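Novice: Got a sequence here, can you build the structure:
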Amino acid sequence: MRKHEDQPKEFSEILSSPKITIITAVYNAEKYLDSCISSILNQTYKNFEYIIIDGGSTDSTLSIIKKYQNQLTHWVSEPDKGIYDAWNKGLAKASGDWIAFVGADDQLYPDALYSYVQHIVHHPNQNMLDFVSSRIELVNMDLSLIEVVGETWEWERFRHQMITWHVGTFHSKQLFIKYGFFDTEYKISGDYELLLRAKNQLVTSFIDKITAKMRVGGVSSVNLFKASSETYRAKIKNDAISLVKGNLLMVFDKLRLFIRIYI
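Specialist: As a prediction, the model looks like this:
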């Protein structure tokens, strides 16, 4: 636990506040990692632990991590099977009541953790909450704004489309106890697949506030096609859609992407 003697007076409202675990999976992210780490360590809310899982970077990523290692709860650098394998490694080390996943090229606003905690501890169903989401800014690589996204979780919409963004979400540790860790067979849509497991039993809440910036520039066409395939596989696997309908819609979606990218 990291302590801070100069917390604002309003922190007296939440003296028995939950512990947060923040996990960052990283691989060759020397360009943006320092600003990501700084945005987390400079949070106004201090009852958190920070875990970094590196996939065996070959650039200066390790030097950046080592610069902050005394402020990290745990870090490791070793080959992995992708982001969800790295997140699972982080979860295995996590001791927080709530878990957040922040990308190596993303940034949290300084009061992001406090906003979540304040919302959770004042929620009438706080002991039942599985998942809390917020709004985030999608930005280009230079942090220029593209759009603001994130909306209230509703099963009938979520079963058709991912309407939450991982950097703008908090996951209760109970969620992973009930539904398991991430499926490492997925490389892009594993966070969506995990949440689909709960179906309409997922207990959620929404914070109508921007908590983070997420870089989305440079998404390749290959990843767009892979994301489409994985998304429909996840829906079929968790009975959010039938096998026949899912495969049919997958074909239509790939055709839509092809037209958008190449025509």
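Novice: Every contact and neighbour count from this point should use C-alpha atoms.
Specialist: Fine.
Novice: Could you list the buried residues of the longest helix along the chain?
Specialist: Criterion DSSP state H: the longest helix present in the chain is helix 243-262. Across helix 243-262, burial judged by 16 or more other Cα atoms under 10 Å covers 246-247, 249-250, 253-254, 257.
Novice: Name the nearest residue to Ile83, sequence neighbours excluded.
Specialist: Ala25 (6.1 Å; Cα to Cα, 6 or more residues apart in numbering).
Novice: Please, which helix or strand holds that neighbour?
Specialist: Per DSSP states H and E, Ala25 falls inside strand 20-26.
Novice: Downstream of that strand, the next helix or strand is which one?
Specialist: Assigned by DSSP H and E, the successor of strand 20-26 is helix 33-41.
Novice: That following helix - contacts with which helices or strands?
Specialist: Helices and strands touching helix 33-41, by 3 or more Cα pairs under 8 Å, 6 or more residues apart in numbering; DSSP states H and E, are helix 61-67, strand 107-108.
Novice: Can you tell me which of those is most buried?
Specialist: Counting by mean count of other Cα atoms under 10 Å, strand 107-108 has the highest mean neighbour count of the helices and strands packed on helix 33-41, with a mean of 26.
Novice: Run through the neighbouring helices and strands of it.
Specialist: helix 33-41, strand 204-215.
Novice: Which stretches in the stretch 1-150 of the chain count as strands?
Specialist: 20-26, 48-54, 74-77, 98-101, 107-108, 131-139, 145-149 (DSSP state E, counting those that start in this stretch).
Novice: wait, which of those is closest to Glu185?
Specialist: strand 20-26 (16.6 Å; Cα to Cα).
Novice: quick revisit: ok, which of the helices and strands packed on strand 107-108 comes nearest Gln71?
Specialist: Between the helices and strands packed on strand 107-108, helix 33-41 lies closest to Gln71; by Cα to Cα that is 7.8 Å.
Novice: Quick one: residues in contact with that closest one.
Specialist: 61, 64, 71, 103-110 (Cα atoms under 8 Å, 6 or more residues apart in numbering).
Novice: Here is a second sequence; please produce its structure as well for comparison:
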Amino acid sequence: MNESSPAPTLSIITICYNNRLGLERTFDSVRTQVSRNFEYIVVDGGSTDGSKQLIADNTDLITAHKSEPDRGIADAFNKGIALSTGSFLLFLNSGDVLADNETIMHLNSALSQDIDILVGDIEIGGSKYSYRKDLHWQILRNYLPHQAMCIGKELFISYGLYDQSYRLGMDYEWSLRLNPRLTRVARTPRVLSVMEPGGISTSCYKGTFWAYHAARQKNGTCPRSISAFITMLFIAKRYCGLSFRRLLRN
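Specialist: Purely as a prediction, here's the structure:
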């Protein structure tokens, strides 16, 4: 980073709805960070399971928060973006945790005004996943780990917020708008977050892949027939993979 340039600031955004136990794990991982050079935004969708009280009990950790009904995940993300003041945003959903207590310290040293997005690795169910270096493959499916990305806030100003009409795959749809800026994506070979298994995009994988299809059509990145074929191919692949794992467990 150029020493004459102002250091980028980091906002961590957590959204939640009736996931108190998961939210507590997320809070614990944020609280134990060695570096305190970040702001923490929490958006609750009007939970009734004690999440609101947990948020109230952790106001020393939280910079800003909001608890009210929303119109879905995209709406909650957008509320978090509106509350944030950082130049880079990290979305850490309730139940997800930062990889270790030096994650924020590493991010603050890796972030630069010369990049738009910093992507790390993510751990799900004990397995580590790395993003594809050639992001041209992004038109096929989502290879960017949302919970392991620091996104420049300016991108949301330039390319818009998440599309609230998407119940699933809103981060993928948003990424397809960024083709002109994909050269300013940097990678760090480090696990940034551990994702809670069984998230909605995983458990509703058919709906997620069809949301990807709709996103490709909206952004004109792939002919409809080819996009539909790709969608059915990925659904079949996921179904076979899940079936095989169930056989191994039995």
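Novice: picking up where we left off before, tell me which of the helices and strands packed on helix 33-41 of structure 1 lies nearest to Leu194 of structure 1.
Specialist: Closest among the helices and strands packed on helix 33-41 of structure 1, using Cα to Cα: strand 107-108, at 23.1 Å.
Novice: burial of Val149 of structure 1, as a residue count?
Specialist: Using other Cα atoms under 10 Å, Val149 of structure 1 has 15 neighbouring residues.
Novice: First-to-last residue distance for stretch 106-116 of structure 1?
Specialist: End-to-end span of stretch 106-116 of structure 1 (Cα to Cα, to the nearest Å): 17 Å.
Novice: Excluding chain neighbours, give the residue nearest to the residue nearest the centre of structure 1 in space.
Specialist: Residue closest to the mean C-alpha point of structure 1, counted by Cα atoms, centre = their mean, is His166 at 2.7 Å. The spatial neighbour of His166 of structure 1 that comes closest, neighbours along the chain excluded (Cα to Cα, 6+ apart), is Phe101 at 6.4 Å.
Novice: Identify the residue of structure 2 aligned to that neighbour.
Specialist: Phe101 of structure 1 maps onto Phe91 in structure 2 when the alignment is built from TM-score structural alignment.
Novice: Surely its match touches Gln147?
Specialist: Yes: counting by Cα atoms under 8 Å, Gln147 is a contact partner of Phe91 of structure 2 at 5.4 Å.
Novice: Compare the two and say which is more crowded by neighbours.
Specialist: Between Phe91 of structure 2 and Gln147, counted using other Cα under 10 Å, Gln147 has the larger neighbour count: 24 against 21.
Novice: ok, the residue nearest to the centre of structure 1 - contacts?
Specialist: Taking Cα under 8 Å, 6+ apart as the test, what His166 of structure 1 contacts is 100-102, 191.
Novice: Counterpart of it over in structure 2?
Specialist: Aligned partner of His166 of structure 1 by TM-score structural alignment: His146.
Novice: Compute the distance between that match and Val194 of structure 2, please.
Specialist: His146 of structure 2 is 11 Å from Val194 of structure 2, where distance means Cα to Cα.
Novice: now do Val97 of structure 2
Specialist: Look at Val97 of structure 2 and Val194 of structure 2: by Cα to Cα, they are 5 Å apart.
Novice: And for Phe27 of structure 2?
Specialist: 13 Å.
Novice: what's the answer for Leu135 of structure 2, then?
Specialist: Taking Cα to Cα, one finds Leu135 of structure 2 at 22 Å from Val194 of structure 2.
Novice: Of these two, give the one with the bigger neighbour count.
Specialist: Counted by other Cα under 10 Å, Leu135 of structure 2 and Val194 do not tie: Val194 has more neighbours, with 24 against 16.
Novice: Tell me how many other residues crowd Asn42 of structure 1.
Specialist: Asn42 of structure 1 has 13 nearby residues by other Cα under 10 Å.
Novice: nope, Asp171 of structure 2 is what I meant
Specialist: Neighbours of Asp171 of structure 2 (other Cα under 10 Å): 20.
Novice: mind checking the SS state of it?
Specialist: Under DSSP: H, G, I helix; E, B strand; the rest coil, the three-state class of Asp171 of structure 2 is helix.
Novice: What residues does the corresponding residue of structure 1 for Leu118 of structure 2 make contact with?
Specialist: Aligned counterpart of Leu118 of structure 2 in structure 1: Val132 (TM-score structural alignment). By Cα under 8 Å, 6+ apart, Val132 of structure 1 lies in contact with 116, 169-171, 204-207.
Novice: try 10 Å this time
Specialist: By Cα atoms under 10 Å, 6 or more residues apart in numbering, the contact list for Val132 of structure 1 reads 98, 116, 119-120, 152-153, 164, 168-172, 203-207.
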